Each structure stands twice: as C-alpha cells, then as structure tokens.
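Engineer: Sequence plus predicted model, see below.
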Amino acid sequence: MIRILLADDQALVRGALAALLDLEADIEVVAQVGRGDEVVAAARSSAAQVCLLDIEMPGLTGLEAAERLRAELPEVRSLIVTTFGRPGYVRRALDAGAAGFVVKDTPARELADAVRRVHAGLRVVDPALATESLMSGPSPLTAREAEILLLALDGSTVAAIAARAHLSVGTVRNHLSAAIGKTGASTRAEAARLAQSNGWI
C-alpha cells in the first residue's frame, strides 16, 4: 500500500481527493491537513510515503512544505496538486524538491498513476505545463525582487514595503524599478500581477 498525506486548506477538496484515491486498491490516505505548517509533523506521525500538496495554504505554501519535507524527511516524496497551473510554479516546485506537479482537474485515474510514479521515484509533470514552463524560461527576477513584488501585491506604499522588508526606501525603489523593467510592466502593481500570473512569486 502507498501511504499518502493530503494537504489542502479546502476541506471539500481534501475530502473529494481522499474519496477518489481510497478507491484505488494500492493507495491509502493516512493523513489530511489544512495547513502547510502541519505537513512535516503529520507526515512523520502517519509514516506517509507521498504527500499531495496544494500550493496556496495558510502557515506555509505547498512549495515551502515540499522544501521542509526534503530537508527533514528526505525519504518522503511530494506531489504538488493545485488549481494554479502557472508555468513558473512548476520550476519553483521542482526546485523545492517536489517530485511532481499536476493540476486539480487531472482525471482520477491519472492522479492515482501520478502518485504511483512519484512513489516509485519518478518525476511527474503535467505535459502541457511542462511545455509552457520550458517555453517561458526561468523567472527573470532575483529572490529579493520577487520578495519585494510579493509585498507590493496588496498595493502597499514603498515606505510600507520597506518597513516590512527591513530595507531602505531607496533600496526598495531600486528593486521595484529592476522588477518593472524585467517584467516589461509600466507600474509596480502591473509587475506584481505579471509575476504572480507567471508563478514567479
């Protein structure tokens, strides 16, 4: 039996995935959590072998949870299962240590097959997303530029972003200017939206 953990902040989605996967003779759902920061402890206590992670969760994102799993429980494999099929997310997920990336509208049989393949040590990436990810290339943003754009998403002022990032206003302006140039945007709000839609932040 392949022991799996489901991590998704929507109980309805978790329940539906559990019901579908429990129909498979060789897969058993041994744990479910609604927060990213509960993944490692739940994986450890349930002896899960594969963790299915949503990207957007409270506590930690699925990408951060995958990174923690790789560091603390390297024998546990992670598979990102998300609504957000953004090409930049695929690259970030694989960089974080995830063994696979599929979208939630993947047919149940294909999802079960992805779990089996990840458990067997293979990598699984939704083919359309893999192609799009290769075509779009890596994120042009530095880690600091991505962080600043993430803080700019809610429309915060430069001063507010500087305070939250513990940087000077001038440094934040420089990072925003560079990010605007790299994304081809005309404003920081547009740059943040473009970066988000590409999965770079």
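Structural biologist: That came in fine, so what should we check first?
Engineer: going forward, measure contacts and count neighbours with C-alpha atoms only.
Structural biologist: Noted.
Engineer: all strands of the chain, in order?
Structural biologist: Remark: strands assigned in the chain by DSSP state E are 2-7, 27-33, 50-53, 77-82, 100-103, 124-125.
Engineer: how near is the residue of the chain most remote from its centre to Leu176?
Structural biologist: Outermost residue of the chain with respect to the C-alpha centroid, by CA atoms, centre = their mean, is Gly170; its distance is 31.0 Å. From Gly170 over to Leu176 the distance is 10 Å, taken as CA to CA, to the nearest Å.
Engineer: another structure for you, compare them:
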Amino acid sequence: MTIPKDAITVVLAEDQGILRSSLAVMLGIEPDIRVLAAVSNGHEALRAVGQERPNVLVTDIEMPQLTGLDLAVRVKELYPATRVLILTTFARPGYLRRALDAGAVGYLLKDCPSTEMADAIRRVARGVRVVDPGLAADSWSADAGPLTEREREVLRRAGEGESTAELARTLRLAEGTIRNYLSEAISKLGAHNRTEAARLARAKGWL
C-alpha cells in the first residue's frame, strides 16, 4: 500500500469485529487518513503500534489482554510520537479523567458522527486535545476514586472472572497478596464481595 507523504496513519484497536471493520472502512474513505492495522486486543495493538509507528492509535477502553487505558500508558512510554484517541461507549467523567491522566490526547463516544471522528483524528495527530463536549466540563470535578492502581487492576481482572490463583500467576504475586488487594478494594467500595465491588467501580468509571 502506497501511503501519501502527508497522510495521517492510524492503528485501530476494537474487540468487536463488525465495529472494527466498519471503522476501518469509514476511515478509509477519508482522503488524508490511512488505516495501517485493525486489531482485536491490547497486545496486538501495542505490537502494531511498534511495527507501524502510526500517528494515531484509536482504541476502545475495554479490550482483552490490555485495556485502552493500559495501552495509553504503554504507548506514551514506548512510542511517544503516536497519539492516543479513546473511542468508547462509556460517557463517564471518571473514565475520561483516567484516560487523560494515562496520556490519551482524545476521548470520543462511539455514537459520534463519522465526520466528527475523522476530524478528531486529524486534530489529535497535531497534538490538539479532543474531548467529547458533553463530558469535558464534568471531568475535572469527577472523583478519581479510592482505589490504588494495583487494587484497580486486581479488581478489574477478578471482575472479569480470574480466580485468586490465576491472578497470582499472572501478576506474579502471592495469593495472600491478591486476597489483601481484593479485601482492601471491597472495603473501600463498601461492597459485600469482589463481584459487587467490580460492578460498583465500573459504574463509577474507576476500572
């Protein structure tokens, strides 16, 4: 594929196949945007960014292996020339605040018009911050939440069904340490168990 010298290059990360294909087709229509890769999980996205070095990574928040927020942090550390645009269904100030703190330059909702998305990619590629206007005013007053980063990670994975033993293996921690993190998170959220704690934290945009 021949890429015009002034084209904006993009990697897409979206775990829903139909939406991923639709986004790739929609953006491919734009004369100045080229989609270099469209992938279905966080690890594939990070690998594609490393290989393609796009101007912009467009990523969902909730994806297998690495979330969009995890990706924003890793991309900022490893490939700072690539700007991150979060495209999500979550209209929650808590998520927006965490995304910006993680290094994302843009945050849009999936129901935005295609012309708005393409324009956002152009602006993000220039380093301009782009935030859904309905969320921008609320983001800075949003509660960042009581959880530490490690408690958030453990609770998120537990909420997705990983057992204590699996978490211990994945994170290379003792099972007792995992239980302590979960206990702290459950206590801070006033929940009865890890499932309820994960649901409450997710509703607030803290996971």
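Structural biologist: All right, it came through fine. Since this is a predicted model, take the numbers as computed values, not measurements.
Engineer: wait, doesn't Asn55 of structure 2 sit right on Leu12?
Structural biologist: No. Using CA atoms under 8 Å, Asn55 of structure 2 is not in contact with Leu12; the gap is 11.5 Å.
Engineer: quick one: the helices in structure 1?
Structural biologist: 11-21, 39-46, 62-72, 87-95, 108-119, 127-136, 143-152, 158-165, 169-183, 188-197 (DSSP state H).
Engineer: Tell me which of these approaches Val30 of structure 1 most closely.
Structural biologist: Of all the helices of structure 1, the one in closest proximity to Val30 of structure 1, counting by CA to CA, is helix 39-46 (6.2 Å).
Engineer: So which bit of structure 2 is the closest one matched to?
Structural biologist: Alignment of helix 39-46 of structure 1 against structure 2: residues 45-52, by TM-score structural alignment.
Engineer: Please apply the same query to stretch 60-70 of structure 1.
Structural biologist: Using TM-score structural alignment, stretch 60-70 of structure 1 pairs with 66-76 in structure 2.
Engineer: Could you pull out the buried residues of the match of helix 39-46 of structure 1?
Structural biologist: Buried residues in stretch 45-52 of structure 2, defined by neighbour count with 16 or more other CA atoms under 10 Å: Ala45, Leu46, Ala48, Val49.
Engineer: Can you add distance to Trp200 of structure 1 and mean neighbour count and give the strands of structure 1 back as JSON lines?
Structural biologist: JSON lines is the format used below for those (distance: least, CA to CA, whole Å; neighbours: other CA atoms under 10 Å):
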{"stretch": "strand 2-7", "distance to Trp200 of structure 1": "22", "mean neighbour count": "24"}
{"stretch": "strand 27-33", "distance to Trp200 of structure 1": "26", "mean neighbour count": "19"}
{"stretch": "strand 50-53", "distance to Trp200 of structure 1": "18", "mean neighbour count": "28"}
{"stretch": "strand 77-82", "distance to Trp200 of structure 1": "15", "mean neighbour count": "27"}
{"stretch": "strand 100-103", "distance to Trp200 of structure 1": "16", "mean neighbour count": "24"}
{"stretch": "strand 124-125", "distance to Trp200 of structure 1": "18", "mean neighbour count": "19"}
